[in-house]
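>>> The sequence isn't on hand, but the structure is:
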């Protein structure tokens, strides 16, 4: 059972634990809309049956083996156009903690967590709700493969599959929530340049020439940055700069 956390300021003071659910993001959204959850609330599920990933993908997780949870935040101190900074802060926080177990862990744009040579161990899906131009709340869904060692997807990996060590999920959850809170506080303090610099420093393929495809055509390019809106900035071999949004470019 995941309990209310004593070592945080606001995150994890309200924990909703579910033995099974379709999606922690959907559950958290429903709790917010019905007034049962506010900023800092956490929904965590032992077995998520229809977890959501980027690009409409399904995040599959074995019961009791991994961490699947969602945070409720209210980042109304940010402009809607700046929302990718929340993405970067969350991705940085997860990587900071897990790099103790996986030193070569990187973030693959926009927010997948991968270990090159092994595969994807997790991801983040942030669903925002706005009222006009005002930010109401953000539900931050996080799925991490921790102790699962068998996967249907060929590109999936886990902490245990890579390190051979069994991880205490409740202790890791406590440490991770603490790290995420620190990252969010850093964002609130306006340390955005540091957040972006750290994100780019551990961004998969940043400043490295590699192959990609877009609109059915293959090309060689290197990642040179991300925009405030979270689009991927790339340089072509002829020196031209191009920008891609979600679903617009495929890593080869």
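Structure received. Note that this is a predicted model, so its numbers are computed, not measured.

>>> all contacts plus neighbour counts: C-alpha atoms, from now on.
OK.

>>> doesn't residue 42 make contact with residue 70?
Yes. Taking contacts as C-alpha atoms under 8 Å, residue 70 lies within contact range of residue 42: 5.7 Å.

>>> which residues do those two both contact?
Counting by C-alpha atoms under 8 Å, 6 or more residues apart in numbering, the contacts common to residue 70 and residue 42 are residue 28.

>>> Please give me every residue in contact with the closest residue to residue 73 other than its chain neighbours.
Spatial nearest neighbour of residue 73, chain neighbours left out: residue 39 (4.6 Å); criterion: C-alpha to C-alpha, 6 or more residues apart in numbering. Residue 39 makes contacts with 10, 11, 72, 73, 74, 137, as judged by C-alpha under 8 Å, 6+ apart.

>>> same thing but 6 Å
The contact partners of residue 39, by C-alpha atoms under 6 Å, 6 or more residues apart in numbering, come to 72, 73, 74.

>>> Need the contact partners of the helix or strand hosting the first one.
Taking DSSP states H and E as the criterion, the element that holds residue 72 is strand 67-73. Residues lying outside strand 67-73 but in contact with it, judged by C-alpha under 6 Å, 6+ apart, are 24-25, 39-45, 137-144.

>>> Repeat that for stretch 135-148.
Residues outside stretch 135-148 that contact it (C-alpha under 6 Å, 6+ apart) are 25, 65-74, 76, 121-130, 158-160.

>>> cool, stretch 19-35 as well?
37, 43, 45, 46, 47, 48, 49, 50, 51, 69, 70, 141.

>>> for the longest strand along the chain, packing partners?
For the chain, the strand that runs over the most residues, judged by DSSP state E, is strand 119-131. Applying 3 or more C-alpha pairs under 6 Å, 6 or more residues apart in numbering; DSSP states H and E, one finds that strand 119-131 contacts strand 112-115, strand 134-144.

>>> Need the winner for burial among the ones you listed.
Of all the helices and strands packed on strand 119-131, strand 112-115 has the most neighbours on average by mean count of other C-alpha atoms under 10 Å, namely a mean of 24.

>>> who touches that strand?
So strand 112-115 is contacted by 105, 106, 107, 120, 121, 122, 123 (C-alpha under 6 Å, 6+ apart).

>>> here's the one I want to compare it with:
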């Protein structure tokens, strides 16, 4: 269990809401380098993020005030670089739990996307600062589709939003969503130990998207069929291909 206690009042006081920013992760990094000390669970929320970051160098583009885009700061206690994926798990578990209050079939797609009914609703990007082979601080960027009714042509079959997945079609207040999710994140962060890899990976794998299902993947320039088995303690995806167990890093495999 973490040592800090983050009350709702503490989280509200440490939430900075901006009308527009290029990237909440970049804004928080600049803030961290210029203001010391910066409290844990300082959060930057943007009503409009113009150059949000994603995995594989992609961008996360959203309509103004339709998505929840924010970044928060954590100082993990005694977290080795080799256990960096454990923090990713805690964040994903918290988001999955928060979304499950509103809708069913919420799953974690390796390494850190959240899917509902086979469509992406959330992406996470964690940027760590390293010192003495340990993670000194972490900036966690989160983007969740909240009120979108429509997506671009190339995304409308692959993306969804909280509004589209709930029976109540009333748009959500973005800032209220942010504070509510921050409370869930704080609770989850305090509940689980970052060093308890066995528990964390078991919970993560139980929620793993397309686990145990035959699916198509893109590997080394070729399309192959395999079955996701789990994510191992190194954070690699374990897939059986032609009956053989193989593990992959992020850049080595892609879902089709």
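Looks like it arrived, so ask away. Since the structure is predicted, the reported quantities are computational estimates derived from the model, not experimental observations.

>>> Any idea what the TM-score is?
The TM-score (TM-score structural alignment, normalised by the length of the first structure) is 0.90; 245 aligned residues with a C-alpha RMSD of 1.9 Å.

>>> returning to what we had before: can you redo the contacts of stretch 19-35 of the first structure as JSON lines with secondary structure and distance to residue 244 of the first structure?
Converted to JSON lines, the contacts of stretch 19-35 of the first structure look like this (DSSP: H, G, I helix; E, B strand; the rest coil; distance: C-alpha to C-alpha, whole Å):
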{"residue": "37", "secondary structure": "coil", "distance to residue 244 of the first structure": "35"}
{"residue": "43", "secondary structure": "strand", "distance to residue 244 of the first structure": "32"}
{"residue": "45", "secondary structure": "strand", "distance to residue 244 of the first structure": "34"}
{"residue": "46", "secondary structure": "strand", "distance to residue 244 of the first structure": "36"}
{"residue": "47", "secondary structure": "strand", "distance to residue 244 of the first structure": "34"}
{"residue": "48", "secondary structure": "strand", "distance to residue 244 of the first structure": "31"}
{"residue": "49", "secondary structure": "coil", "distance to residue 244 of the first structure": "31"}
{"residue": "50", "secondary structure": "coil", "distance to residue 244 of the first structure": "28"}
{"residue": "51", "secondary structure": "strand", "distance to residue 244 of the first structure": "26"}
{"residue": "69", "secondary structure": "strand", "distance to residue 244 of the first structure": "29"}
{"residue": "70", "secondary structure": "strand", "distance to residue 244 of the first structure": "27"}
{"residue": "141", "secondary structure": "strand", "distance to residue 244 of the first structure": "23"}
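
>>> Nearest to residue 181 of the first structure among those residues?
For the contacts of stretch 19-35 of the first structure, the closest approach to residue 181 of the first structure (C-alpha to C-alpha) belongs to residue 70, at 13.1 Å.

>>> average distance between the longest helix that the second structure contains and the first structure?
Counting by DSSP state H, the longest helix found in the second structure is helix 174-191. Compared with the first structure after the fit, helix 174-191 of the second structure shows a mean deviation of 1.4 Å (mean C-alpha distance after the TM-score superposition for the first structure).

>>> Neighbours of the equivalent of residue 213 of the first structure over in the second structure, how many?
Aligning on TM-score structural alignment places residue 213 of the first structure opposite residue 218 in the second structure. Taking other C-alpha atoms under 10 Å as the criterion, the count of residues near residue 218 of the second structure is 14.

>>> could you show me where the strands are in the stretch 151-256 of the second structure, in order?
With DSSP state E, counting those that start in this stretch as the criterion, the stretch 151-256 of the second structure has strands at 214-219, 222-231, 237-241, 244-248, 254-255.

>>> Those strands: which one's closest to residue 95 of the second structure?
For residue 95 of the second structure, the closest of the strands of the stretch 151-256 of the second structure is strand 222-231, at 18.3 Å, according to C-alpha to C-alpha.

>>> list the helices and strands that closest one packs on?
Counting by 3+ C-alpha pairs under 6 Å, 6+ apart, the packing neighbours recorded for strand 222-231 of the second structure are strand 214-219, strand 237-241.

>>> tell me the contacts of residue 196 of the second structure?
Per C-alpha under 6 Å, 6+ apart, neighbours of residue 196 of the second structure: none.

>>> Spatially nearest residue to residue 145 of the first structure, not counting backbone neighbours?
residue 158 (4.6 Å).

>>> circling back: list the buried residues in the strand holding residue 72 of the first structure.
67, 68, 69, 70, 71, 72, 73 (16 or more other C-alpha atoms under 10 Å).

>>> next structured bit after it?
Where DSSP H and E defines the elements, the next helix or strand beyond strand 67-73 of the first structure is helix 84-98.

>>> on average, how far is that next one from the matching bit in the second structure?
Overall, helix 84-98 of the first structure averages 0.5 Å from its counterpart (mean C-alpha distance after the TM-score superposition for the first structure).

>>> doesn't residue 9 of the second structure fall inside a strand?
No. Counting by DSSP: H, G, I helix; E, B strand; the rest coil, residue 9 of the second structure falls outside a strand, being helix.

>>> How many neighbouring residues does it have?
10.

>>> For the alignment partner in the first structure of residue 255 of the second structure, give me its contacts.
Matched across to the first structure, residue 255 of the second structure falls on residue 251, judged by TM-score structural alignment. Residues counted as contacts of residue 251 of the first structure (C-alpha under 6 Å, 6+ apart) are residue 212.

>>> Identify the spatial nearest neighbour of the spatially most central residue of the second structure, chain neighbours not counted.
Closest to where the C-alpha atoms of the second structure average out (C-alpha atoms, centre = their mean) is residue 124, at 2.9 Å. In space, and not counting its chain neighbours, residue 124 of the second structure is closest to residue 142: 4.7 Å by C-alpha to C-alpha, 6+ apart.
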